[in-house]
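In: structure, please.
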Amino acid sequence: MTVEFPIERAPGVAPGRSSASSYGGLVWTVATALDKTLDFKGQIAASFEKIERVLAQFGTDKRYLLSVNVFLSDLGSKAEFDVAWRQWSVAIPTTGRKGPAWVRFCHPEPWWRLPLWPQSLNDRALP
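Out: Reported below is the predicted structural model:
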């Protein structure tokens, strides 16, 4: 017996890659600025725009984010990123909920260099 999993995929910029996948009402996506000549703020804005565009393709938006992983190449720029994050994430509701609707994790290393997958996302309950 074959079991079908209705997975939807949004094409990525390279053959064989997806910029997002959806299954069971959940969407997974990744965003980086394609234009590396942009300054830091420009790359942040381009990444946020891509996230919003991809979520819209699947009929949803940032108000329904469950978690966000952020990888910064330099944690010295985290304060600047935090300003942009607060401006962008203001539309994510927290009213009437116990704790935030999302978790954000910043790390200076790409995920493949981390010794273990961040436990703060997988094993810790929200307050």
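In: only C-alpha atoms from now on, for both contacts and neighbour counts.
Out: Noted.
In: wait, is residue 105 part of a helix?
Out: No: going by DSSP: H, G, I helix; E, B strand; the rest coil, the assignment for residue 105 is strand, not a helix.
In: enumerate every residue touching it.
Out: 68-71, 120-121 (Cα atoms under 8 Å, 6 or more residues apart in numbering).
In: just the buried ones from those, in ChimeraX syntax?
Out: Only the buried members of these enter the following ChimeraX selection, criterion being 16 or more other Cα atoms under 10 Å:
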select :70,71
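In: what about the contacts of residue 105, which are in strands?
Out: If you go by DSSP state E, the contacts of residue 105 have 68-71 in strands.
In: by contact count, what packs against the longest strand along the chain?
Out: Identified as the longest strand of the chain according to DSSP E is strand 18-23. Secondary-structure packing of strand 18-23 (3 or more Cα pairs under 8 Å, 6 or more residues apart in numbering; DSSP states H and E): strand 8-11, strand 26-29.
In: if we go to 10 Å?
Out: With contacts defined as 3 or more Cα pairs under 10 Å, 6 or more residues apart in numbering; DSSP states H and E, strand 18-23 has these neighbours: strand 8-11, strand 26-29, helix 40-57.
In: let's compare: structure for the following, please.
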Amino acid sequence: MNIDRVPSRAAGRSDAASFNGLAFAVAYDPDAADGIKKQTLNSLAFLDTKLAEVHSGKDALLQVTVYLSDMSMKTEMDEVWCEWIGPRDNWPQRACVGADLGDDVTLIEIVVIAAQK
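Out: Sure thing, here's the model as predicted:
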């Protein structure tokens, strides 16, 4: 069994991993910028980097779960998401849920499963 892992700067976790042709990643805004639009942009840029590290990309996304600290921000997040995800051929199965993200500054976390290229 060969699992490749991309360590996180947080102890005890990886930002991405791959196994058997699948890539798994989690994204967040490492800078904890002000506002959901900026945090979404930063999280998606972080996701692009982590997916590349496990030989994948947004065009290979299969499943995405977006966690928001406040569901009233979903419309603003969706604006950024839709611009980033691109054409319909890139659209993964996606869910968005409200969650306590553990602090007052983290507004979004994104968890994905993708195919490797």
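In: can you pull the TM-score for these?
Out: TM-score for the superposed chains, counting by TM-score structural alignment, normalised by the length of the second structure: 0.78, backed by 101 aligned residues with a Cα RMSD of 1.8 Å.
In: and the furthest pair within the ones in strands among the contacts of residue 105 of the first structure?
Out: The largest separation in those, counting by Cα to Cα, is between 68 and 71 at 10.0 Å.
In: any shared contact partners between the two?
Out: Taking Cα atoms under 10 Å, 6 or more residues apart in numbering as the criterion, residue 68 of the first structure and residue 71 both touch 105-106.
In: ok, back up a step: and of the helices and strands packed on strand 18-23 of the first structure, who's closest to residue 107 of the first structure?
Out: helix 40-57 (15.3 Å).
In: buried stuff in the closest one?
Out: Neighbour-count burial for helix 40-57 of the first structure [16+ other Cα under 10 Å]: 43-48, 50-51, 54-55.
In: a markdown table for these, including distance to residue 107 of the first structure?
Out: Below are the buried residues of helix 40-57 of the first structure laid out as a markdown table (distance: Cα to Cα, whole Å):
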| residue | distance to residue 107 of the first structure |
| --- | --- |
| 43 | 17 |
| 44 | 15 |
| 45 | 19 |
| 46 | 20 |
| 47 | 17 |
| 48 | 18 |
| 50 | 21 |
| 51 | 19 |
| 54 | 23 |
| 55 | 24 |
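In: looking at those, which is nearest residue 18 of the first structure?
Out: For those, the nearest to residue 18 of the first structure is residue 54 (10.7 Å; Cα to Cα).
In: what lines up with that closest one in the second structure?
Out: For residue 54 of the first structure, the aligned position in the second structure is occupied by residue 50, per TM-score structural alignment.
In: now do residue 72 of the first structure
Out: Taking TM-score structural alignment, the alignment pairs residue 72 of the first structure with residue 68 from the second structure.
In: over to residue 13 of the first structure?
Out: Using TM-score structural alignment, the partner of residue 13 of the first structure in the second structure is residue 9.
In: what's the answer for residue 63 of the first structure, then?
Out: By TM-score structural alignment, residue 63 of the first structure lines up with residue 59.
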